[in-house]
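Colleague: what would the 3D arrangement of this be:
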Amino acid sequence: MAEVVAIKTSVPRGPVAASQADGILRLTLANPPANALSLAVMAALKGEIDKARNDKTVRVIVLAAAGKVFCAGHDLKEMTAHRADADRGRAFFERTFAECSALMQAIVNSPKPVIAEVDGLATAAGLQLVASCDLAIATQDSAFCTPGVNIGLFCSTPMVALSRNVSRKQAMEMLLTGETIDAATAREFGLINRVVPREYLNQVVTRYAQTIASKSALTLKVGKEAFYAQAEMGLAEAYDYTARVMTENMLARDAEEGIGAFIGKRKPEWKGE
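Modeller: This is a model prediction of the structure:
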């Protein structure tokens, strides 16, 4: 992997703090202790991800959190307050889950790879956030759960991202029991990529981010889009689709440059086209 260079952070207080260095955009949930996904937090996070979409200076996005909890899911106090509405909160609940779904899809559909840097508990929609990222690195003290069943609210929307990361039996185990799994089990399930000591978390995530940022931005965009598209297809359709993607990718200037550099034993110069 690429040499580690520390990311300088100078983040303002707010629902989501943003900093950028070396092509890496770091977004930090900054409303501890719960870092709950209120409407304001989801809007701020999606806004930053959308803004980065066409920003050529951003190559990789890292999602992190301040405090001991990565993300406790939806803001239940905010939602409960709307039970006093004339419709018992229906409109607000619909808006909340729609905004959450839009946020998760923005992460998946972003042309920039997104890495979750997890240190603490990720529960319900917080777990959904982790599962929606392309990669996830967690500390040994991190934990994960979909506890909705314990409070009479099945984690149906988190289930979408969860079931696309782990096997059906493992997903149903988490969803039906509501029990918390530790980081080692989460890695065994396939929910996260690596488990590291807390003191090395930022270093390891930075190393991953810098390694990815050193690649062609166009190639990363093409590959990420194709990965999620083919995953929803049948085998024959997936091969037909990816063969077309590979052909177009081969015709890209960056592929021509990269192959030429490999043959010529030199470092490629990416143009993003």
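
Colleague: from here on, contacts and neighbour counts on C-alpha atoms
Modeller: Fine.

Colleague: please name every helix or strand in contact with the lengthiest helix in the chain.
Modeller: Counting residues, the longest helix found in the chain (DSSP state H) is helix 90-109. When contacts are defined as 3 or more CA pairs under 8 Å, 6 or more residues apart in numbering; DSSP states H and E, helix 90-109 packs onto helix 39-52, helix 125-132.

Colleague: now these in CSV, with distance to residue 260 and mean neighbour count?
Modeller: Rendered in CSV, the data for the helices and strands packed on helix 90-109 read as follows (distance: least, CA to CA, whole Å; neighbours: other CA atoms under 10 Å):
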stretch, distance to residue 260, mean neighbour count
helix 39-52, 30, 18
helix 125-132, 35, 26
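
Colleague: to compare against the first, here's another:
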Amino acid sequence: MTARPSPAASVPPSPAVPLRERLQDGILRLTLADPARRNALSEAMMAALQAALERAADDPAIRVVVIAAEGPAFSAGHDLKELTARRADPDRGRAYFADIMGRCARLMTTVVRLPKPVVAEVAGVATAAGCQLVASCDLAVAAETARFSTPGVHIGLFCSTPMVALSRAVGRKHAMEMLLTGEMVDAATAFRFGLVNRVVPAAELAAATDALAATIAAKSPLTLAIGKKAFAAQAEKGLDAAYAYTASVMVENMLARDAEEGIGAFLEKREPRWEGR
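Modeller: Okay, here's the model as predicted:
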């Protein structure tokens, strides 16, 4: 009987740090840096992203987070070689698969709940959990060369967890079309579906993303945090409950120092000086 290869032999090593970080003018740029594995959301990549986002949440110097990638793929989703290697486990990988899906869910919810806006910068292909990551971000800027898909149906594995983010970012029928067919969607179609906010020539992608991020970073960080949290919360409520909730948010926001400063600056026709409180 031929022995199954060990997990270590089956999976090529990731870079020691598969994520690059750069902070400039209040914008933290996180670049997925494992192009040889198409920036798969491996254990190492998810851990690096999770740690970077958790640090960003509490860093007052960071106003906006941009998630970008090296190479022709934004992210190919879960590392299938890493997953397949664990089929040699006594439970055929059940515990490991559950752990990985849990880690991925935690990462995506961290993006959604981060008190800073998160912008995806997509130059190439974003598939499966990579598409899920784009859908989880607050905004997305795509190059004309970008493409998106949830291709699990091609390999007998429905993209159930990517479905959560996708169905909250695009219309129901568009989401089901992507999930049921697994077909690639070009950048123009992704824009029409509502998966991305802007489509630009590839050569202008980084500049366009930075310009959008800079526009947001110039706003009150307290106001951005209040608004992002409220947006997600009200979307899960019925109409009356949503209005009641957001009215209470508006009252607390009006009492904040930054709202007082911002309204005063508007009336006095000057630039506001944000204090983040």
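
Colleague: overlay them and tell me the TM-score.
Modeller: Remark: TM-score between the superposed chains equals 0.95 [TM-score structural alignment, normalised by the length of structure 1]; 262 aligned residues with a CA RMSD of 0.9 Å.

Colleague: one step back: switch the helices and strands packed on helix 90-109 of structure 1 over to a markdown table; also include distance to residue 58 of structure 1.
Modeller: Shown next, in a markdown table, are these (distance: least, CA to CA, whole Å):
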| stretch | distance to residue 58 of structure 1 |
| --- | --- |
| helix 39-52 | 6 |
| helix 125-132 | 19 |
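
Colleague: alignment lookup: residue 120 of structure 1 to structure 2.
Modeller: Counting by TM-score structural alignment, residue 120 of structure 1 corresponds to residue 124 in structure 2.

Colleague: can you map out the strands along structure 2?
Modeller: 19-24, 27-32, 64-69, 73-75, 118-122, 125-127, 139-143, 147-149, 185-186, 198-200 (DSSP state E).

Colleague: nearest to residue 255 of structure 2, of those?
Modeller: Across the strands of structure 2, residue 255 of structure 2 has its closest neighbour in strand 64-69 (23.9 Å, CA to CA).

Colleague: the closest one corresponds to what range in structure 1?
Modeller: Counting by TM-score structural alignment, strand 64-69 of structure 2 corresponds to 60-65 in structure 1.

Colleague: which residues does the matching stretch contact?
Modeller: Here stretch 60-65 of structure 1 makes contact (CA atoms under 8 Å, 6 or more residues apart in numbering) with 23-30, 35, 70-71, 112-119, 209, 212-213.

Colleague: ok so, going back, which among the helices and strands packed on helix 90-109 of structure 1 is found nearest to residue 198 of structure 1?
Modeller: Proximity to residue 198 of structure 1 (CA to CA) singles out helix 125-132 among these, at 17.3 Å.

Colleague: on average, how far is that closest one from the matching bit in structure 2?
Modeller: Its aligned residues in structure 2 lie a mean 0.2 Å from helix 125-132 of structure 1 after superposition (mean CA distance after the TM-score superposition for structure 1).

Colleague: list the contacts of that helix.
Modeller: For helix 125-132 of structure 1, the surrounding residues in contact (CA under 8 Å, 6+ apart) are 36-37, 70-74, 104-105, 107-108, 116, 118, 122, 136, 144-146, 157-162, 165, 191-192.

Colleague: selecting buried members of the residues you listed in ChimeraX, what would you type?
Modeller: This is the ChimeraX syntax for the buried subset of these, where burial follows 16 or more other CA atoms under 10 Å:
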select :36,37,70,71,72,73,74,104,107,108,116,118,122,136,144,145,146,157,158,159,161,162,165,191,192
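
Colleague: picking up where we left off before, gap between the longest helix of structure 1 and the chain center?
Modeller: For helix 90-109 of structure 1, the distance from its own C-alpha centre to the chain's C-alpha centre is 15 Å (CA atoms, centre = their mean, to the nearest Å).

Colleague: what range in structure 2 does it sit on?
Modeller: Helix 90-109 of structure 1 lines up with residues 94-113 of structure 2 when matched by TM-score structural alignment.

Colleague: what do you get for stretch 164-182 of structure 1?
Modeller: By TM-score structural alignment, stretch 164-182 of structure 1 lines up with residues 168-186 in structure 2.

Colleague: what about the matching stretch, start to end distance?
Modeller: In stretch 168-186 of structure 2, first residue to last residue: 19 Å (CA to CA, to the nearest Å).

Colleague: so which bits of it are buried?
Modeller: For stretch 168-186 of structure 2, by 16+ other CA under 10 Å, it's 169-170, 174-176, 178-180, 182-186.

Colleague: identify the residues contacting that stretch?
Modeller: Applying CA under 8 Å, 6+ apart, the contact partners of stretch 168-186 of structure 2 are 135-136, 144-154, 158-159, 163, 166-167, 193-195.

Colleague: what of stretch 230-238 of structure 1?
Modeller: Against stretch 230-238 of structure 1 from outside (CA under 8 Å, 6+ apart): 241-242.

Colleague: now do the buried residues in it.
Modeller: Within stretch 230-238 of structure 1, the residues that count as buried by 16+ other CA under 10 Å are 230, 238.

Colleague: gap between that stretch and the chain center?
Modeller: So, by CA atoms, centre = their mean, the centroid of stretch 230-238 of structure 1 is 23 Å from its chain's centroid.

Colleague: stretch 251-270 of structure 1 now?
Modeller: Centroid separation for stretch 251-270 of structure 1 versus its chain: 29 Å, with CA atoms, centre = their mean.

Colleague: the spatially most central residue of structure 2 and residue 275 of structure 2, how far apart?
Modeller: Ranked by distance to the mean C-alpha position of structure 2 (CA atoms, centre = their mean), the top residue is residue 137 at 3.5 Å. Distance, residue 137 of structure 2 to residue 275 of structure 2, by CA to CA: 26 Å.

Colleague: how about residue 81 of structure 2?
Modeller: Taking CA to CA, one finds residue 81 of structure 2 at 48 Å from residue 275 of structure 2.

Colleague: next one: residue 230 of structure 2
Modeller: Residue 230 of structure 2 is 20 Å from residue 275 of structure 2, by CA to CA.

Colleague: look at these two and report which has more neighbours.
Modeller: residue 230 (16 against 12; other CA atoms under 10 Å).
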